[in-house]
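**Q** Sharing a sequence plus its predicted fold:
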Amino acid sequence: MKNKMLSQVSAVIVTSVLLLGCASSDKVDETTGTTISETQTMEGDAAEAGRSAEINYNEMFEELGNTRQFDIMALANSNQNLTTFVTLTEKAEITDVLKSKGPFTVFIPTNAAFQHLSKNELDELLAPENKVKLIKVLQAHILPNKVYVTEFRDAQRIKTADNKVINVQVSPDKTVTIGGAKIVKPNVEVSNGVVHIVDDVITAIAIGG
């Protein structure tokens, strides 16, 4: 059953994004279905983000040496600034997808990036009945192929299967912004693709909206 679910989720991710153009013992909060430990983790992430608002992106993953020896989830788990992303992927039960062969391109928001969402928005994403919504939010951060920043073009669009688009902007200094999220640490090679660290949560918009 678990393998069937994994295949279904993987298929959703792989078919849901198209480049247009070039490219336990825990107690449960009965109101949200979120365990107390999850809530504490999220609050801890926010507090940590507040204490370390300035991240040295140049030194991110430096202690790992060759990042190609790690898969996407192993890389995310290695850095304290990415724990909110890890928590949400676990809640969505897509960690096995991001450990699989790929290749994928994944835009990982920092903990500070997730602070741009309100507490109510985060609580809503963590609620069990909103698992499909959470998966859709996360799949906007996943491409089913390997894309480096140099392959993005200004005014390019990424189309999702639910009839939404993610706008791409490339500034004159070659800074790439995806769905309102700026790539702050590009082209981190991993065993199953490439990771770009972003400073916001990617937003998809309805076509024509």
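**A** Okay, I see it.
**Q** C-alpha only now, for contacts and for neighbours.
**A** Fine.
**Q** Okay, the spatially most central residue of the chain and V86: tell me how far apart.
**A** In the chain, the C-alpha closest to the average C-alpha coordinate belongs to I108, at a distance of 4.0 Å (Cα atoms, centre = their mean). Remark: distance between I108 and V86 (Cα to Cα, to the nearest Å) = 9 Å.
**Q** What of E43?
**A** Applying Cα to Cα, the value for E43 to V86 is 14 Å.
**Q** Pull the residues that contact stretch 59-69.
**A** With contacts defined as Cα atoms under 8 Å, 6 or more residues apart in numbering, stretch 59-69 is touched by 75, 78-79, 188-191.
**Q** Does anything pack onto the longest strand belonging to the chain? Which helices or strands?
**A** Assignment by DSSP state E gives strand 181-190 as the longest strand of the chain. When contacts are defined as 3 or more Cα pairs under 8 Å, 6 or more residues apart in numbering; DSSP states H and E, strand 181-190 packs onto strand 176-178, strand 193-198.
**Q** hold the first one in mind and look at this next one:
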Amino acid sequence: MRKFLSALVIMVVSSSVFAGHHKMGDHKDIVDTAASNPMFSTLVAAVKAGGLVDTLKGDGPFTVFAPTDEAFAALPAGTLDMLLKPENKDTLVQILTYHVVAGKVKAEDVVTLSSATTVEGSDVSVTAAMGKVKINNANVIKADVMAENGVIHVIDAVLLPAEVAAAL
């Protein structure tokens, strides 16, 4: 257990994706924190298209598993364009809320979890081994990016609820 915790701390401390940015004193909410980093431009566009900006600027706290632009680019060709169309807003909201957990779940809390219930209503699996954390099949590449109303964990894949994945 100590080795795991040490490895997790090393992973969190050594990641330089947000080096020196977005500490608790910055007073930015989750949306502003994501919008201030170009690696989340697709996520921010999707949150806007889904009408979730006001929700994610709310009091929270929220835990957001935030896919990078590269993660969105790895979706099958045409999927993102299809999801951003107004007629597919419900599916987009379902996907986005599958990336959000109510409450603030920091890296140190993950050792007690094997799953977490998302705002969408389904569970995501949480696995931690050898200093690496996965949410379903997505790797956490940066943990504990603190925002005024919660925490962001950067992931390298888009999480899809089972019924959405089956439809794609």
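**A** Perfect, I can see it now. Please read these numbers as outputs of a predicted model, since none were measured by experiment.
**Q** Does Q115 of structure 1 touch A47 like I think?
**A** No: counting by Cα atoms under 8 Å, A47 is not a contact partner of Q115 of structure 1; they are 9.6 Å apart.
**Q** Looking only at neighbour counts, state which of those two leads.
**A** For Q115 of structure 1 and A47, the more surrounded residue by other Cα atoms under 10 Å is Q115, and the numbers stand at 20 against 15.
**Q** quick one: what's aligned to the more buried one in structure 2?
**A** In structure 2, Q115 of structure 1 lines up with A73, judged by TM-score structural alignment.
**Q** returning to that earlier point: which of the contacts of stretch 59-69 of structure 1 count as buried?
**A** Buried members of the contacts of stretch 59-69 of structure 1, counted by 16 or more other Cα atoms under 10 Å: 75, 188-191.
**Q** What is the burial count for N3 of structure 1?
**A** By other Cα under 10 Å, neighbour count at N3 of structure 1 equals 9.
**Q** ok, which stretches of structure 2 are helices?
**A** Counting by DSSP state H, structure 2 has these helices, from start to end: 2-14, 30-35, 41-49, 53-56, 69-73, 79-83, 89-97, 162-167.
**Q** Now those helices in JSON lines, please, with extra columns for distance to I141 of structure 2.
**A** Output for the helices of structure 2, formatted as JSON lines (distance: least, Cα to Cα, whole Å):
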{"stretch": "helix 2-14", "distance to I141 of structure 2": "8"}
{"stretch": "helix 30-35", "distance to I141 of structure 2": "15"}
{"stretch": "helix 41-49", "distance to I141 of structure 2": "16"}
{"stretch": "helix 53-56", "distance to I141 of structure 2": "22"}
{"stretch": "helix 69-73", "distance to I141 of structure 2": "12"}
{"stretch": "helix 79-83", "distance to I141 of structure 2": "22"}
{"stretch": "helix 89-97", "distance to I141 of structure 2": "19"}
{"stretch": "helix 162-167", "distance to I141 of structure 2": "23"}
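**Q** who wins for proximity to M130 of structure 2 among these?
**A** Set against M130 of structure 2 and scored by Cα to Cα, the helices of structure 2 come closest in helix 2-14, at 6.2 Å.
**Q** Buried residues, that closest one. List them.
**A** Residues 5, 7-8, 11-12 are the ones in helix 2-14 of structure 2 that count as buried (16+ other Cα under 10 Å).
**Q** Next one: H141 of structure 1 from I13 of structure 1, what distance?
**A** In terms of Cα to Cα, H141 of structure 1 sits 10 Å off from I13 of structure 1.
**Q** Could you measure from the residue of structure 2 positioned farthest from its centre over to V111 of structure 2?
**A** Largest separation from the mean C-alpha position in structure 2: R2, at 26.0 Å (Cα atoms, centre = their mean). According to Cα to Cα, R2 of structure 2 and V111 of structure 2 sit 11 Å apart.
**Q** now do V64 of structure 2
**A** Taken as Cα to Cα, the span from V64 of structure 2 to V111 of structure 2 is 18 Å.
**Q** and these two? which has more neighbours close in?
**A** More crowded of V64 of structure 2 and V111, by other Cα under 10 Å: V64, with 27 against 16.
**Q** what residue of structure 1 takes the place of the more buried one?
**A** Under TM-score structural alignment, V64 of structure 2 pairs with V106 in structure 1.
**Q** Same check on V101 of structure 2?
**A** Aligning on TM-score structural alignment places V101 of structure 2 opposite L143 in structure 1.
**Q** how many other residues sit next to D144 of structure 2?
**A** 21.
**Q** That one contacts I155, doesn't it?
**A** No: judged on Cα under 8 Å, D144 of structure 2 makes no contact with I155 at a distance of 11.6 Å.
**Q** what's the spacing between the nearest residue to V47 of structure 2 once chain neighbours are set aside and L96 of structure 2?
**A** Leaving aside its sequence neighbours, V47 of structure 2 sits nearest to V53 (Cα to Cα, 6 or more residues apart in numbering; 6.0 Å). As judged by Cα to Cα, V53 of structure 2 and L96 of structure 2 stand 11 Å apart.
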